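Peer 1: Please work out how this folds:
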Amino acid sequence: MEFREFGDRRSVQRPNLEAVDLEEHPGLFKGFVDLATVVVAGGDHRGIQSEGKIAYASLTDVGLSETHIQPLQLADVAMVHCDLSNARWHDVEMARAELDGCRAVGMDLEGKFDDLYAVDTRFDLMSLQRKRGRAWTVFERCSFKDAVLGGSFDQVIFRDCDLSGAEFEATSARGADVRGSRLDGVRGLMTLRGATLDADQAREVAEQLAAEAGFVVAP
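Peer 2: Take a look at the predicted model:
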C-alpha cells in the first residue's frame, strides 16, 4: 500500500494498481458498467446514461462529459486528463481514487469519498454533495470558482486551491483545512466551523464572517 502524506498524520491511500495486471479495454460505459483490471485510453462517451462499478482501472483522456451515472462504485481508479464536464454522477462511492489534470466544470457530484485525491483539476461551477466518509479527501491546486459545495467536509483538505466565489453549505467541517487556498468572495464561511485557516486568510475573510454573523460592518 502506498500513501500520500499531508502532515499531522493525515494521509490518502493511493490506488493499488501495481498489484494487478491491467489489460487494454475500449471502455464501454453505456448500460451497466462492470470494468476491472483495465487500462482505458481515449474515447468519447459524451451524454451516456449508465450505472455500475469500476475497479483497478487506469483511465486517460476519456471523454465522459454530460454523462448521467447512478449509482457508481469506483475503487482503486486513477483518472488522468479525463473530461467530466457537466456530468451528473449520483450515489457515488469512491475509495482510493485519483483525478489528475481532469476537467469537471459544471459537474453535479453526490456521494461518499474515502481516500480521494484530486490535483490540477477544474471543478468550477460544480455542485458537490459529500457524504461523511471514513478517510481523508484532498484537493490540491484545484479550481472551484463559483462552485456550490455542500454536505460533510470532515477530513477534507483544500491545498492551494482557488475557491473564489464558491458557496459552502457544509453540515460539518471537523478537521477541514483550507490553508493556502484563495477565498475571495467565498460565501457560507460560517458553515465551515472547525476548519483551519492561516492568519492571512483569517484577516482576509474577517469582514465576510462578521457580515454572515449578523454584524453591521461600518466604514
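Peer 1: Going by C-alpha atoms from here, please, whenever you check contacts or count neighbours.
Peer 2: Noted.
Peer 1: Which parts of the protein are helices?
Peer 2: For the chain, applying DSSP state H gives helices covering 199-212.
Peer 1: which residues touch residue 23?
Peer 2: Residues in contact with residue 23 (Cα atoms under 8 Å, 6 or more residues apart in numbering) are 37, 38, 39.
Peer 1: ignore the last one, residue 192
Peer 2: By Cα under 8 Å, 6+ apart, the contact set of residue 192 is 153, 168, 170, 172, 173, 176.
Peer 1: roughly how far apart are it and residue 95?
Peer 2: 24 Å (Cα to Cα, to the nearest Å).
Peer 1: Repeat that for residue 167.
Peer 2: For residue 167, the distance to residue 95 equals 26 Å [Cα to Cα].
Peer 1: cool, and residue 145?
Peer 2: 25 Å.
Peer 1: Next: residue 191.
Peer 2: In terms of Cα to Cα, residue 191 sits 26 Å off from residue 95.
Peer 1: which residues does the residue nearest to residue 35 when sequence neighbours are not counted contact?
Peer 2: Spatially, and ignoring its direct neighbours in sequence, residue 35 is nearest to residue 54 (4.8 Å; Cα to Cα, 6 or more residues apart in numbering). The contact partners of residue 54, by Cα under 8 Å, 6+ apart, come to 33, 34, 35, 36, 72, 73, 74, 75, 77.
Peer 1: top of those residues by neighbour count?
Peer 2: residue 77 (26 neighbours; other Cα atoms under 10 Å).
Peer 1: mind listing what that residue touches?
Peer 2: Shown in contact with residue 77 (Cα under 8 Å, 6+ apart): 15, 17, 54, 55, 56, 57, 58, 59, 96, 97, 98.
Peer 1: can you rerun that using 7 Å?
Peer 2: Counting by Cα atoms under 7 Å, 6 or more residues apart in numbering, residue 77 makes contact with 15, 55, 56, 57, 58, 96, 97, 98.
Peer 1: Next, the structure of the following sequence, for comparison with the previous one:
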Amino acid sequence: MATEQRTRPPKIDSLALSGLDDFDADVLAAFETIEFGRFTDVELDSADLSGITLTDCELTTVALEDVEWGGSRIFDTALTAVNAPRMSLPRAFVRNVRIAGSRIGAFDLFEGKVRSLVISDSKLGLVNLRGSDVRDVVFRDCLIDELDLSEATVARMSFENCRVASLEVLHAALSDVDLRGLDIDTIRHPDGLRGATIDSDQVVRFAAHFAAHLGVRVE
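Peer 2: Take a look at the predicted model:
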C-alpha cells in the first residue's frame, strides 16, 4: 500500500543573537562585512549598501528611503520595525533571517537565494521573488498586496493567518508550498500551482477561476 504523502513544513533554523556590539549606522556601506552588530533607530536615505555582508546582526526601528542592497549577503540576522517604501535586494543571499513588525512597500528579492526566512506581523506591498531559489520560508500574520513567484524555484513555504490580494505563479517550480493559511483574492497563471497544497474550502472558492483557466464553461 502506498504511503500518503504529506506536505513538508519549512525547516527554520534557530536564531539566538548574543554578544552584540552597538554600532552606528554610518558603518553600513557598500561591500562592508559586519558581524555581531546591533543597530537601533537607523535612518538611511539614498544609501548604497550593494554587496554588504551582515552576519549575526540585529537592526531595530529602521527607516529606509531609496536604499540599494543589490548582491548583499544577510545571514543569521533579525530586522524589526522596518519602514521602507522599497527594499531592493536583487541577487542577494538571505539565510536564517527574521523580519518582524514591518511595513515595506516593495520587497524585491528577485533572482536571489533564500534559506530559512521568517516574515511576521508585517504589511508588504509587493514581495518579488521572481526567478529566485527559495527554500524554507514562513509568512506569519502578514498582509501582502502581491506575491510574485514567477519562474522561482520554491521548496517548503508556508503561510499562517496571511492574506494576499494577488498571487503570481507563472512558470514557477513549487514543492511543499502550503497555501492553506493564506487568504487569496486572485491567482494569476494557476497552472503554476503544481506542487502547492490548498484546502477543500479554497478548491471550492476557486472552482470558477480554475474552470475559466481551463476553458471550461460552468452552467
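Peer 1: Give me the TM-score for these two chains.
Peer 2: Remark: TM-score between the superposed chains equals 0.86 [TM-score structural alignment, normalised by the length of structure 1]; 209 aligned residues with a Cα RMSD of 2.0 Å.
Peer 1: got CSV for the contacts of residue 77 of structure 1, with neighbour count and distance to residue 84 of structure 1 too?
Peer 2: Output for the contacts of residue 77 of structure 1, formatted as CSV (neighbours: other Cα atoms under 10 Å; distance: Cα to Cα, whole Å):
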residue, neighbour count, distance to residue 84 of structure 1
15, 25, 20
55, 23, 18
56, 24, 19
57, 27, 17
58, 23, 15
96, 24, 18
97, 26, 15
98, 26, 14
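Peer 1: Mind putting those residues into a markdown table with distance to residue 208 of structure 1?
Peer 2: Conversion of those to a markdown table gives the following (distance: Cα to Cα, whole Å):
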| residue | distance to residue 208 of structure 1 |
| --- | --- |
| 15 | 39 |
| 55 | 43 |
| 56 | 44 |
| 57 | 43 |
| 58 | 42 |
| 96 | 36 |
| 97 | 34 |
| 98 | 33 |
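Peer 1: And these, which is closest to residue 89 of structure 1?
Peer 2: residue 97 (14.9 Å; Cα to Cα).
Peer 1: what about the closest one, distance to residue 177 of structure 1?
Peer 2: Applying Cα to Cα, the value for residue 97 of structure 1 to residue 177 of structure 1 is 20 Å.
Peer 1: Equivalent analysis for residue 84 of structure 1, please.
Peer 2: 25 Å.
Peer 1: same question, residue 94 of structure 1
Peer 2: To residue 177 of structure 1, residue 94 of structure 1 is 21 Å away according to Cα to Cα.
Peer 1: again, but for residue 29 of structure 1
Peer 2: Applying Cα to Cα to residue 29 of structure 1 and residue 177 of structure 1 gives a distance of 35 Å.
Peer 1: Could you do residue 16 of structure 1 as well?
Peer 2: 26 Å.
Peer 1: So between the two, which is more surrounded?
Peer 2: Using other Cα under 10 Å, the more surrounded residue of residue 16 of structure 1 and residue 177 is residue 177, with 22 against 18.
Peer 1: Grab the two from the contacts of residue 192 of structure 1 that are most spread out in space.
Peer 2: 168 and 176 (12.5 Å).
Peer 1: Without its sequence neighbours, what residue ends up closest to the equivalent of residue 136 of structure 1 over in structure 2?
Peer 2: Taking TM-score structural alignment, the alignment pairs residue 136 of structure 1 with residue 136 from structure 2. With Cα to Cα, 6+ apart as the criterion, residue 136 of structure 2 has its nearest non-adjacent residue at 4.3 Å, and that residue is residue 10.
Peer 1: So the one you found is in contact with residue 134, correct?
Peer 2: No: Residue 10 of structure 2 is beyond contact range of residue 134, at 10.8 Å (criterion: Cα atoms under 7 Å).
Peer 1: Could I get the full set of strands for structure 1?
Peer 2: All strands of structure 1, identified by DSSP state E, fall at 3-5, 11-13, 23-24, 31-41, 49-60, 68-80, 88-100, 108-119, 127-131, 137-140, 148-152, 156-159, 167-172.
Peer 1: For residue 181 of structure 1, which of those is the nearest?
Peer 2: Nearest of those to residue 181 of structure 1, taken as Cα to Cα: strand 156-159 at 6.0 Å.
Peer 1: Could you measure from residue 73 of structure 1 over to residue 202 of structure 1?
Peer 2: For residue 73 of structure 1 relative to residue 202 of structure 1 (Cα to Cα), the value is 38 Å.
Peer 1: Please apply the same query to residue 70 of structure 1.
Peer 2: From residue 70 of structure 1 to residue 202 of structure 1 the distance is 39 Å (Cα to Cα).
Peer 1: what's the answer for residue 39 of structure 1, then?
Peer 2: 44 Å.
Peer 1: now swap in residue 76 of structure 1 and tell me
Peer 2: Following Cα to Cα, the distance that separates residue 76 of structure 1 from residue 202 of structure 1 is 37 Å.
Peer 1: higher neighbour count, these two?
Peer 2: Neighbour count, other Cα under 10 Å: between residue 76 of structure 1 and residue 202, residue 76 has more, with 23 against 14.
Peer 1: Now do the contacts for the residue lying closest to the more buried one once chain neighbours are set aside.
Peer 2: If the residues on either side of it in the chain are set aside, residue 76 of structure 1 comes closest to residue 15, at 4.1 Å by Cα to Cα, 6+ apart. Residue 15 of structure 1 makes contacts with 76, 77, 78, 96, 97, as judged by Cα under 7 Å, 6+ apart.
Peer 1: which one in structure 2 is aligned with residue 15 of structure 1?
Peer 2: When structure 2 is aligned by TM-score structural alignment, residue 15 of structure 1 is paired with residue 15.
Peer 1: Number of residues surrounding the closest residue to residue 208 of structure 2 other than its chain neighbours?
Peer 2: Nearest residue to residue 208 of structure 2, sequence neighbours excluded (Cα to Cα, 6+ apart): residue 218, at 7.5 Å. A total of 8 residues lie near residue 218 of structure 2 under the criterion other Cα under 10 Å.
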